[in-house]
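# I'd like to go over a predicted model; first the sequence, then the structure.
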Amino acid sequence: MADLSTLARPYAKAAFDYANENGVVNEWEDFLFIASTIVNDHSFHSLLDNPAVSAEHKSAALVDLYNTQVADASDSAFKQLLGATQGHKAQGTVSYPKASTALSNFVVQLSEQERLALLPEVYEHYRRHKATSLKQLDAYVTSAYPLTDAQREMLQTRLAASLNASVVIHESVDASLLAGATIKVGDKIIDDSMRGKLQQLKTQLTA
């Protein structure tokens, strides 16, 4: 049997092609991200695995959760999660539309084919299609301390210039780095941390 990633590819491509042609790429990406989070939840997974629950009910439950917890909610755990991935600090100032008819139909098709569990893989492939289309790269930055707004802006500008692409920064903090940061883009890793420099010095002294 084909693995989940292989099964998800045609759905992701169809989703991105539609969204790109209709100018709703970000809207679909937001929905797929939250939908992926929902189907990974243990309680919802139990619903997916229940043969007594119809495909129509499963798809309706998923869309309803998005509409009530993201589109209609002034603030919610899902909305905070969505905002955090996009760098929004003031959640109340960010609004998201309800799932469109096309999105709802896409979920229905997945449900009828018993493919809702593929949504996390569909989301990842969708992001890759978007990145390729926009020449967008993900930069994973791990710093000893949280980045300031000025540091983040400077880092993003420099990376975009050196990589000749739009760069999305994903941040994490690791106090064991002592100072500085490590940056990972694709297979490339830049270690500008104090821990890395100390390790290099140790290697040179013992060589």
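Ah, there it is. All of these numbers come straight from a predicted model, not from anything done at the bench.

# from here on, contacts and neighbour counts on C-alpha atoms
OK.

# Residue 180: neighbouring residues, count only.
By other CA atoms under 10 Å, the residues close to residue 180 number 17.

# so what's it up against?
143-144, 192-194 (CA atoms under 8 Å, 6 or more residues apart in numbering).

# Can you list which of the residues you listed are found in helices?
Residues of the contacts of residue 180 located in helices (DSSP state H): residue 194.

# Please determine how far the residue nearest the centre of the chain is located from residue 48.
Centroid-nearest residue in the chain: residue 33, 5.8 Å away (criterion: CA atoms, centre = their mean). Residue 33 is 18 Å from residue 48, where distance means CA to CA, to the nearest Å.

# Can you give me the distance of residue 125 to residue 170?
Distance from residue 125 to residue 170, by CA to CA: 18 Å.

# quick one: which of these two has more around it?
Neighbour count, other CA under 10 Å: between residue 125 and residue 170, residue 125 has more, with 22 against 15.

# Below is structure B, check it against A:
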Amino acid sequence: MSEIAKAARAYARAAFEVAEAKGQQAKWSEMLAFLAAVAADADMGRMIASPSISRDKLVELVLNVAQGRLSAEGENLVRLLGENARLDILPLVAVEFEELRRAREGRMDVRVVSAKPLSADEQSKLVDALGKRLGKVITLANEIDESLIGGAIVYAGDLVIDGSMRGRLQGLANAVVR
């Protein structure tokens, strides 16, 4: 894991602990989504990356843009990120926060890449099977990759299940080479 990802995860964890202690997970999700959008803006990104703009000015700018949309704790997070020259990781902090929230709520986003679109029945069966196996409420996103030939690859957190025809053929080719 990169240093940036580690830092984003640490800030997200701290924010999540504050949000959870106050029962404000949804409010924090909204605040972080807004801050992520602000930081992801092209003009704001250039200012954040500019060495000629002081950290204090950047914090002031972000807080002015977010006026009325942040709690006192949210403003403190912006100040802390600014002091540590980490405003650029706000989008990653928001993503990590949402992952922590989904995990706590027993939800998981699963990406299924298949050779052709999954039918509603196939999606339903897959959601049920994964939900039972992982013990979570599953939200499924289906992507199409015709190069898989057939079958599908399931990405659920750190779990990858390759049931694609391409994967099977690669497995056979590797076995023959040995």
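Cool, the structure landed. Everything numeric in this text was worked out from a predicted model, so none of it was measured.

# what's the TM between chain one and chain two?
With the length set by TM-score structural alignment, normalised by the length of the second structure, the two chains reach a TM-score of 0.71; 172 aligned residues with a CA RMSD of 3.4 Å.

# got the residue ranges for the helices in the second structure?
3-22, 25-40, 42-49, 55-65, 72-83, 90-104, 120-134, 165-177.

# Pull the number of nearby residues for residue 155 of the second structure.
By other CA under 10 Å, the residues close to residue 155 of the second structure number 17.

# To which residue of the first structure is it aligned?
Aligned counterpart of residue 155 of the second structure in the first structure: residue 184 (TM-score structural alignment).

# Turn the helices of the second structure into TSV, including distance to residue 110 of the second structure.
Formatted as TSV, the helices of the second structure follow (distance: least, CA to CA, whole Å):
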stretch	distance to residue 110 of the second structure
helix 3-22	20
helix 25-40	20
helix 42-49	30
helix 55-65	33
helix 72-83	29
helix 90-104	12
helix 120-134	9
helix 165-177	19
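
# Which residue is the nearest non-sequential neighbour of the match of residue 155 of the second structure?
Using CA to CA, 6 or more residues apart in numbering and skipping the chain neighbours, the partner closest in space to residue 184 of the first structure is residue 140 (5.0 Å).

# which ones are touching the one you found?
Contacts of residue 140 of the first structure (CA under 8 Å, 6+ apart): 169-172, 183-185.

# Try it again at 7 Å.
Contact partners of residue 140 of the first structure, counting by CA atoms under 7 Å, 6 or more residues apart in numbering, are 169-171, 183-185.

# Equivalent analysis for residue 69 of the second structure, please.
Taking CA under 7 Å, 6+ apart, one finds residue 31 in contact with residue 69 of the second structure.

# can you tell me how far the aligned partner of it in the first structure sits from residue 114 of the first structure?
Aligned by TM-score structural alignment, residue 69 of the second structure pairs with residue 99 of the first structure. Distance of residue 99 of the first structure to residue 114 of the first structure, computed by CA to CA: 20 Å.
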